[in-house]
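# After the sequence you'll find the predicted model.
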Amino acid sequence: MSPREVAVIGAGPAGLAAGAWLARQGFEPVLFEAADSLGGQWNAASPMSGVWPGMRTNTSRVLTAFADLDHAPGTPVFPAQEEVLGYLHRYAAQAGLLPRLRLGTRVEHLARAPGGQGWLLRSRGGGQERVEVFARAVVATGRYNAPLLPDVAGLGSFAGEAGVLHSFGYAGPAGYRDRSVVVAGCSISALEIASELALAGARRVTVTLRRQRYVLQKLTAGVPTDHVAFTRFSALAGAVMPPAAVAQGLRNLVVSSTGSPEQVGAPAPDADIFAAGLTQSQHYLGLVAEGRIRVRPWIAGVAGREVTFADGSSEAADAIILGTGYRLSLSFLAPEVAQALGLDDQHIDLHDHTFHPELAGLAFLGLFDQVGPFFPVLELQARWLAYAWSGAVAAPDVAAMQAGLAACRVRRGGPQAVPMHAMALLFARNAGVEPDPDRWPDLRRALLFGPLSPASFRLVGPDRCADAAARMMTDAALFGCLVSPSMTDEEAARWEAVRAGLRANAA
């Protein structure tokens, strides 16, 4: 067992980021991938992938990237699945990960090694079983690969000719042309699938939901919404403002840009946006307004082709597509490891989503339920992990991790999704790479109100880059916003109020 060798389970965005940053810190990562190619969810050919060919990202290319590699020239603002997969292949090659990949190799068991030193990993690839011991291991298998099916009376008896399908298995609209489809759920995938079906010739599309969420579109006044909604200022303000004020501010942002769903004929969401939830779809609200998507309450039952809703209405359907989310599945973990983690279908107890005090040498990457752009957060978590293990930054001690576990357990009773900007700042601070806006007066406006781009976390700390400031300013000005480096009077006043709150908290 080499003390520098690390097993990384998964070669999607999380596993590739972990491998790249561990290698930069002198480790020797070995990436295990069950599919025949890297890419994770973005490899549509993988049985573990829930994307479909031609699917577009709901995050902009600036925030669907890592700091060390831009997308290819000509990539659209919202790249297609094939373009993201090509990007991941280029990233893996640039990071020197291709020789470190074990493709077509499924990890079947992960446990403490005998004697408690290292991690025993049993894998199977090419019909051969292999048992190895690694000094460390990283679980980066993804959060969205085990479909969660709702308990609906009679669902198994559905007799529509196109059947029942979870959105994980959706492969595009061709099979639903001129058919009546019920789409269950109000997540991004449910609304995007419903919209695609309505635009691609389905005879009738009905969305059925337990609660109406607020809906953001991909663009706000020509700017990608993730550049506007997930800023450093919003994250900092959320740490000092009363929760009710944070909720009202977010609701105002959403309603001012896209309206509220009841304006176009959908149900009215809860006035508290955190209670209602937030989703995203470029076309959904417009299609509801045009009557091309109908909205009904949740399914009460199914009998043959007839789908009955909670309000007593019903309709005959040819297909039911379930956009009802995912359960957390880590079946390869040894029972004693799963027990230490408090693992169930939705929860895992970790300090800052990464470490556990009883499981030294084991880390988890990207297993949180997140709202907003994913790639920058994965990179920051991978950097913290690599820095903590190499000693580039101080690793959390047992007391800190115990406190982190306690906070994690408290959150079990509430919403599990975490906004991208809050998660990004958490990992950036842990990694020592969060710049103080007041120390960069020429960059302050872009740092606070511009997109939370990967380049903005290369200004300070380990692996800072000389061109980070220029790249960050380019990202901020890309869509015609924040061209001026000076804050407006309103922005300056808002920042002063938040800064005063941060100072009070620190004191």
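Done, it's in. For clarity, every value in this text was computed on a predicted model and none was experimentally measured.

# switch to C-alpha atoms for all contacts and neighbour counts from now on
Noted.

# Quick check, residue 265 in contact with residue 288.
Yes - judged on C-alpha atoms under 8 Å, residue 265 makes contact with residue 288 at a distance of 6.7 Å.

# more crowded one of these two?
Neighbours per residue, other C-alpha atoms under 10 Å: of residue 265 and residue 288, the larger number sits with residue 288, 21 against 15.

# Surely that one is within a strand?
No - using DSSP: H, G, I helix; E, B strand; the rest coil, the assignment for residue 288 is helix, not a strand.

# That one: what's it in contact with?
For residue 288, the contact set (C-alpha atoms under 8 Å, 6 or more residues apart in numbering) comprises 264, 265, 266, 294, 295.

# ok, now with 10 Å
Going by C-alpha atoms under 10 Å, 6 or more residues apart in numbering, residue 288 touches 195, 198, 205, 206, 207, 261, 264, 265, 266, 294, 295.

# Let's see which of those residues end up in helices.
In helices, defined here by DSSP state H, the members of the contacts of residue 288 are 195, 198.

# Which neighbours do residue 265 and residue 288 have in common?
With C-alpha under 10 Å, 6+ apart as the test, residue 265 and residue 288 both reach 294, 295.

# Show me what counts as buried in the helix or strand hosting residue 494.
According to DSSP states H and E, residue 494 maps onto helix 489-506. By 16 or more other C-alpha atoms under 10 Å, the buried positions in helix 489-506 come out as 495, 498, 499, 501, 502.

# hang on, isn't residue 306 packed against residue 312?
No - taking contacts as C-alpha atoms under 10 Å, residue 306 lies outside contact range of residue 312: 11.9 Å.

# Next up, a structure to set beside the first:
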Amino acid sequence: MAEDIYGIIGGGPSGIGLAKSFKQNGIPFEVIEQEGDFGGVWNFGTGAGRVYESTHLISSKKNTQFSDYPMPDDYPVYPNHRLFLAYLRDMARHFGLYEHARFGSRVEAVQPEGRRWRVTTTDGVEKRYAGLFVATGLQREPRTPSYPGGFRGTSLHAADYLGADILRGKRVLVVGGGNSGCDIAVDATAVAKTVHHSTRRPYHYMPKFVDGRPTQDWLMDLPRRFADRNELWAHVGEVLKLVGCDPSDYGLPKPDYGVDQSHPIMNSLVLHHIAHGDIVAKPDVRELQGDSVLFADGSRAEVDVIVYATGYRMSCPFLPEGLVTWRGLRPELFAAIFHPDHETLCFVGTRNAAGGFGNVSNACSAMLSAYVHAMERQTPSFRVVREMCRGPGPDLGQDHFLRSDRHDIEVDLWKFIKLLNFLRTKLEG
């Protein structure tokens, strides 16, 4: 019966990782996915898709893959979106997840009924589940800034950007300094008449390779060489200077925060194109003026197309109003996972860490499998963990990062994994 199984809402990477663990641990489940197949944001050209033609992983395959299902040997170090989507679906097939998935079913409403949950979907099905695990991802609702004035050209969010053809022969402005904004600005240099790139603050940049190795692989090995965190990041700054990634060398403002205090911009080309004049760097937009844009430094640019690579917010419109308390862009959850009052409602993938997705997903999913088993037996260790869920949240390193909407969801990779392993051990005890 449906009410004896657990519902996983979302068939993207986090949902796949959790379903895999449930399958391995004999936990009955069903994945509810609005698209026609697994993939989530990697489903190019669909409503859930958030990738474009030139999208590649910004973390190496070693730091992205699941340790119990490595990417194929013939995959490049930074696979493109098609290869990564194929990998996710191959993994789902390998672990027998397709027989537990209901595709083309968007969740419309969720209602608690005691410890269980009644879920209504767009395909007209209504089921009750023993528990719900929300894995709908961070990139659900596009965020677009509002500026004074008006713009007569074409405006679109990165969520609707599929490739550079729309920019061909146009005067392009890309707003947003994150990884997508840098990628799209680089895309535009090949086809656009002019390219301007507006950012609200200075950024640190990292190349895809350092010392002949993927940058994140190189970074992961550094703690073995430096006992002191400050010495480690001072060394990283020196190396980035040597490899040509000091923004001040390109006439860009120098960040007033450390390299380790923000999510990394992994791009080997954006500074190259700025140095060659293919991309003109600009500060924040002050006003839209018809066919032109006024920037914070008083300069103007004539523009035909604006692409807003300005991020997303989580969105769970199917949850009853007031069920979850939101703090900025993130839900208030213990360990970024557990609802403080409803033990059968959990969230997966609500935080971001630099690198190690497969390792984080495996650690989180293994812990949640232990959580379900302990919950079903109502063990003393489960009651201890649930008591923790009602208290203050653990230190996930979030206070070390910049104060910004983007970094409100950022956590320290190693602190997060350490916490997940601690909770798993506690639940299994």
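Happy to help now that I have it. Keep in mind it's a predicted model, so treat the numbers as computed, not measured.

# Please, where are all the helices along the stretch 301-429 of structure 2?
Listed in chain order, the helices of the stretch 301-429 of structure 2 (DSSP state H, counting those that start in this stretch) span 357-377, 380-389, 413-428.

# and the ones you listed, which is most packed in?
Comparing the helices of the stretch 301-429 of structure 2 by mean neighbour count (mean count of other C-alpha atoms under 10 Å), helix 357-377 comes out on top with a mean of 21.

# other SSEs contacting that helix?
helix 13-24, helix 61-64, helix 380-389, helix 413-428 (3 or more C-alpha pairs under 10 Å, 6 or more residues apart in numbering; DSSP states H and E).

# Compare these and give me the one nearest residue 105 of structure 2.
Within these, the stretch nearest residue 105 of structure 2 is helix 13-24; the backing value is 14.6 Å (C-alpha to C-alpha).

# So which elements touch that closest one?
Against helix 13-24 of structure 2 (3+ C-alpha pairs under 10 Å, 6+ apart) you get strand 6-9, strand 29-33, helix 81-94, strand 131-134, helix 357-377.

# on average, how far is the first one from the matching bit in structure 1?
Its match in structure 1 and strand 6-9 of structure 2 itself, once the structures are fitted together, sit a mean 0.3 Å apart by mean C-alpha distance after the TM-score superposition for structure 1.

# Same check on the fourth one?
Overlaying structure 1 shows strand 131-134 of structure 2 at a mean distance of 0.6 Å from the equivalent residues (mean C-alpha distance after the TM-score superposition for structure 1).

# Just the helices from the stretch 151-300 of structure 1, written as ranges.
Secondary structure of the stretch 151-300 of structure 1 (DSSP H, counting those that start in this stretch): helices at 188-199, 225-229, 232-240, 243-258, 273-276, 284-289.

# okay, those in JSON lines with distance to residue 349 of structure 1 next?
Conversion of those to JSON lines gives the following (distance: least, C-alpha to C-alpha, whole Å):
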{"stretch": "helix 188-199", "distance to residue 349 of structure 1": "26"}
{"stretch": "helix 225-229", "distance to residue 349 of structure 1": "28"}
{"stretch": "helix 232-240", "distance to residue 349 of structure 1": "22"}
{"stretch": "helix 243-258", "distance to residue 349 of structure 1": "24"}
{"stretch": "helix 273-276", "distance to residue 349 of structure 1": "23"}
{"stretch": "helix 284-289", "distance to residue 349 of structure 1": "36"}
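
# So what's the gap between the host helix or strand of residue 475 of structure 1 and the chain middle?
Take DSSP H and E as the rule and residue 475 of structure 1 turns out to sit in helix 468-477. Distance, stretch centre to chain centre, for helix 468-477 of structure 1: 24 Å (C-alpha atoms, centre = their mean, to the nearest Å).

# So which bit of structure 2 is it matched to?
Under TM-score structural alignment, helix 468-477 of structure 1 has no counterpart anywhere in structure 2.

# buried stuff in that helix?
Buried, per 16+ other C-alpha under 10 Å, within helix 468-477 of structure 1: 468, 469, 471, 472, 473, 475, 476, 477.

# Tell me how many other residues crowd residue 148 of structure 1.
17.

# so what's it up against?
166, 168, 322, 323, 324, 325, 326, 327, 328, 345.

# will you turn the residues you listed into JSON lines that also has distance to residue 359 of structure 1?
Formatted as JSON lines, those follow (distance: C-alpha to C-alpha, whole Å):
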{"residue": "166", "distance to residue 359 of structure 1": "34"}
{"residue": "168", "distance to residue 359 of structure 1": "32"}
{"residue": "322", "distance to residue 359 of structure 1": "36"}
{"residue": "323", "distance to residue 359 of structure 1": "34"}
{"residue": "324", "distance to residue 359 of structure 1": "32"}
{"residue": "325", "distance to residue 359 of structure 1": "29"}
{"residue": "326", "distance to residue 359 of structure 1": "26"}
{"residue": "327", "distance to residue 359 of structure 1": "23"}
{"residue": "328", "distance to residue 359 of structure 1": "19"}
{"residue": "345", "distance to residue 359 of structure 1": "20"}
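
# ok, so of the residues you listed, who is nearest residue 93 of structure 1?
residue 168 (28.4 Å).

# Map that closest one onto structure 2.
So, by TM-score structural alignment, residue 168 of structure 1 is matched to residue 159.

# what about the closest residue to its match other than its chain neighbours, neighbour count?
Counting by C-alpha to C-alpha, 6 or more residues apart in numbering, residue 159 of structure 2 lies nearest to residue 50, which is 5.4 Å off, once chain neighbours are set aside. Residues near residue 50 of structure 2, counting by other C-alpha under 10 Å, number 22.

# Next, find the distance separating residue 50 of structure 2 from residue 212 of structure 2.
30 Å (C-alpha to C-alpha, to the nearest Å).
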